[in-house]
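# Sequence first, predicted model second:
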Amino acid sequence: MKKLLPVILIFFFLPYSTVEAKELSQKEIYDKRMNLYKKTESVSGIPWYYVAAIDQFERSIRYVRKDLPKPNSITGYYLSPQQWAGPLNPNPNDTNPIRIDFFNGKGMDGNGDGKADKNNGEDLLFTLAKYLSQYGMNDQAFRIAIWDYYKRDQTVRSIMTNAKVYRKFNRVDLDDRAFPIPKGYNYTYKNTWGDRRGWGGRRIHEGTDIFAGYGAPVRAVGYGVVELKGWNKYGGWRVGIRDLNNTYHYYAHLNGFSKDLKIGDIVSPGQVIGSVGSSGYGPPGTSGKFPPHLHFGMYKDNGIHEWSFDPYPHLRLWERLERAKR
């Protein structure tokens, strides 16, 4: 029993949200997360989707950054111990709001228990909301607030994407996916990421080619916002969509776009955004230099820089999931 006692005590004093997140189903996590956002809105007046947008952005970059701890709780927003307790605070784990304020720390008590605990979701998101409240409660004020905080244009765009999607659908359980080519159309693909390309200079293939007939519908693979649309000499007519995980989806060599599709539009999984073509490798309108196919690429942004990664495993997974639904 003596040997078990330290283990029991360690488990008991672990942050509640950490243990809780590991024990909950994905649906339960979404429900608790949404409740936490709504509670933050009620005590701060900041719309929940603004808080959720930053929280989700921070969660997404923590999964791919080595200088940040991996998220292990309901919330994703992160402040270092020095930011939370104050850079000169001798106790980086301080929870006393008065001392934290004295040392110019950012941490606040969000649930009224007299503590400012950086491991408590209510305290974390209330601290975030109080920062946002200095600017206002509309999109322009929110945009300025996140620019002042992150000092990076792409980060501002990514967080605004999250806010737009959350506001439209009024929920956070938005992880559905769709394969780019719908059922009923013949297509074929293999792993072509990293292959050498010669046209336009030596470069590698940053995507997977899905060969299909001219005019086959091309669909959005997830929830997101259209960030780019138009012509590129390599990709021809192409569309770029950023999702809630701060992943940029690139659809190229299109034959055309869906009617009325424009930059800033919110899309959902399975929504048709264009059609398969063979455009590209020249000035606007160039087509037919290769067989019709969709070039599908994925790019990850970590809040500092962006890079391409292999979409093939994701395509195979989404394809299997769609077949399972049928």
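Noted; the coordinates are in hand. Numbers count the residues shown, from 1 in each chain.

# C-alpha from now on. contacts and neighbour counts both.
OK.

# Tell me where the longest strand sits in the protein.
Criterion DSSP state E: the longest strand present in the chain is strand 247-257.

# Off-centre distance for the helix or strand just after that strand?
Counting by DSSP states H and E, the next helix or strand C-terminal to strand 247-257 is strand 266-267. Strand 266-267 sits 14 Å away from the centroid of its parent chain (Cα atoms, centre = their mean, to the nearest Å).

# ok, residues contacting strand 266-267?
164-165, 220, 222-226 (Cα atoms under 8 Å, 6 or more residues apart in numbering).

# now with 7 Å?
The contact list for strand 266-267 (Cα atoms under 7 Å, 6 or more residues apart in numbering) reads 165, 220, 223-226.

# what would the residues you listed look like in TSV with secondary structure and distance to residue 121?
Putting the contacts of strand 266-267 into TSV (DSSP: H, G, I helix; E, B strand; the rest coil; distance: Cα to Cα, whole Å) gives the following:
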residue	secondary structure	distance to residue 121
165	helix	22
220	coil	33
223	coil	25
224	strand	26
225	strand	28
226	strand	31
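
# Among these, which one has the most neighbours?
residue 224 (30 neighbours; other Cα atoms under 10 Å).

# Following the chain past the host helix or strand of residue 9, name the next helix or strand.
Using DSSP H and E, residue 9 falls within helix 4-13. For helix 4-13, the succeeding helix or strand toward the C-terminus, using DSSP H and E, is helix 16-23.

# Now tell me what touches that following helix from outside.
Residues contacting helix 16-23 (Cα under 7 Å, 6+ apart): 29, 72-74, 120.

# Included below, for side-by-side comparison, is a second structure:
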Amino acid sequence: MMFLFFYPFHVHAEEDIYDERMALFKKTEALTQIPWYYLAAIDNYERNMKNSDEPEQLISIEIMPEIWFGPGNSSLLKDIALIDTFNGKGKDGNGDGIADPGNEEDVLYTMAMILLEYGPSKDEIRIALWNHYNRDLTVQTIMNTSKVFQTFQGINLTDRDFPVAIKHNYSYRNTWGDRRGFGGNRIHEGTDIFASYGVPVHSTTYGVIEMMGWNLYGGWRVGIRDIFNIYHYYAHMSGFSDDIKVGQVVKPGDVIGSVGSTGYGPPGTSGKFPPHLHYGMYKDNGYSEWSFDPYPYLIKWERMAKDKS
């Protein structure tokens, strides 16, 4: 239960905050020609690096003081002319003559201008993100999230689904952290959902398919990176849906494959254990990625799926 704060159970009660964010993203797009969904994805990525116990901010992007104010600007002077003198990158987004890292419009405008140093195209933005964050997974996550936002033309994407079709018989319990022997002594990094061969496997969230294929331990498996900096791992499937591929945007309820018993051997190995779906979740905090217990979320999403059925 120690990781629950990383993936919120509750939707923000005020939808107004999403409208305010979108208005700022669209305004900054109009000023800079940087598509709004890239700015939204950067903001979303940084928000989900933080502890959700902190008060939710309208905009969560943070730019280091030495970058914002410039080397040598030890007094952190906010006048845009002085910041330019010190080769800082802070910009005035709201027209008041100062560049304030505590002002949402200034922050978004500054982030957009940092991207524009490289250009407005997708490839140029990718390069700008790498130079800003210096981390491949961060760039990949932001680009994936921007693709989701662009596809659905919104940022308030809070639907979820259970990973196994609930109209079929299935069973599961909390198996995260159990010992596993195949491949050496290790812990079970997920929850096993037992069901019959061929039961449809659903995407639980909005995201992008990042990985699919064979894995020695997981058999036929799919990995989906969602908009909350979470990697969702679906394993032991009997096969994939014909219409899915790496790089594809998915939404909750999309069928990505079916329950099987593949794995624990070379490609095609099957039947070494009863048919089930292994479902794992991995959190990225901007520095490292690790497994956490999906069981509490599965209980929540199962209830949501049954309420909708």
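Received, thanks. Keep in mind that what you see is a predicted model, and the values were worked out from it rather than measured.

# one step back: give me the stretch of the second structure that the longest strand of the first structure matches.
The alignment of strand 247-257 of the first structure onto the second structure (TM-score structural alignment) spans residues 230-240.

# for that stretch, which positions count as buried?
For stretch 230-240 of the second structure, the neighbour count (16 or more other Cα atoms under 10 Å) marks 230-240 as buried.

# Then stretch 43-58 of the first structure?
Using 16+ other Cα under 10 Å as the test for burial, stretch 43-58 of the first structure gives 44-58.

# Give me the mean distance between the longest strand of the first structure and the second structure.
On superposition with the second structure, the mean distance recorded for strand 247-257 of the first structure (mean Cα distance after the TM-score superposition for the first structure) is 0.2 Å.

# and that strand, what does it pack onto?
strand 236-243, strand 272-276, strand 293-301 (3 or more Cα pairs under 7 Å, 6 or more residues apart in numbering; DSSP states H and E).

# Using a markdown table, please lay out those strands together with mean neighbour count.
Shown next, in a markdown table, are these (neighbours: other Cα atoms under 10 Å):
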| stretch | mean neighbour count |
| --- | --- |
| strand 236-243 | 26 |
| strand 272-276 | 24 |
| strand 293-301 | 23 |
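
# Using CSV, please lay out those strands together with distance to residue 195 of the first structure.
Listed next are those as CSV, based on distance: least, Cα to Cα, whole Å:
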stretch, distance to residue 195 of the first structure
strand 236-243, 19
strand 272-276, 21
strand 293-301, 13
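
# Quick check: the aligned residue for residue 118 of the first structure in the second structure?
If you follow residue 118 of the first structure across to the second structure using TM-score structural alignment, you land on residue 101.

# same deal with residue 79 of the first structure?
In the second structure, the residue matched to residue 79 of the first structure (TM-score structural alignment) is residue 63.

# same check, this time on residue 137 of the first structure
Mapped onto the second structure by TM-score structural alignment, residue 137 of the first structure lines up with residue 120.

# which ones are touching that match?
Residues near residue 120 of the second structure by Cα under 7 Å, 6+ apart: residue 34.

# Map residue 268 of the second structure onto the first structure.
Looking across to the first structure (by TM-score structural alignment), residue 268 of the second structure lines up with residue 285.

# OK, contacts around the residue lying closest to its match once chain neighbours are set aside?
Nearest non-adjacent residue to residue 285 of the first structure, counting by Cα to Cα, 6 or more residues apart in numbering: residue 279, 7.0 Å away. Residues counted as contacts of residue 279 of the first structure (Cα under 7 Å, 6+ apart) are 235-237, 253-255, 285-288.

# can you rerun that using 10 Å?
231-238, 252-256, 285-294 (Cα atoms under 10 Å, 6 or more residues apart in numbering).

# quick one: residue 109 of the second structure and residue 270 of the second structure, what's the gap?
Distance of residue 109 of the second structure to residue 270 of the second structure, computed by Cα to Cα, to the nearest Å: 53 Å.

# no wait, residue 129 of the second structure
As judged by Cα to Cα, residue 129 of the second structure and residue 270 of the second structure stand 42 Å apart.

# likewise residue 155 of the second structure?
According to Cα to Cα, residue 155 of the second structure and residue 270 of the second structure sit 40 Å apart.

# How about residue 15 of the second structure?
47 Å.

# And residue 211 of the second structure, by the same measure?
In terms of Cα to Cα, residue 211 of the second structure sits 20 Å off from residue 270 of the second structure.

# likewise residue 308 of the second structure?
Going from residue 308 of the second structure to residue 270 of the second structure by Cα to Cα gives 34 Å.

# More neighbours: these two, which one.
For residue 308 of the second structure versus residue 270, the count of surrounding residues by other Cα under 10 Å is larger for residue 270: 20 against 7.

# Please name the nearest non-neighbouring residue to the more buried one.
residue 262 (4.1 Å).

# Might you report the residue contacts of whichever residue in the first structure pairs up with residue 218 of the second structure?
Using TM-score structural alignment as the criterion, the counterpart of residue 218 of the second structure in the first structure is residue 235. Contact analysis of residue 235 of the first structure by Cα under 10 Å, 6+ apart lists 250-254, 278-282, 294-295.

# I appreciate the help and will end here.
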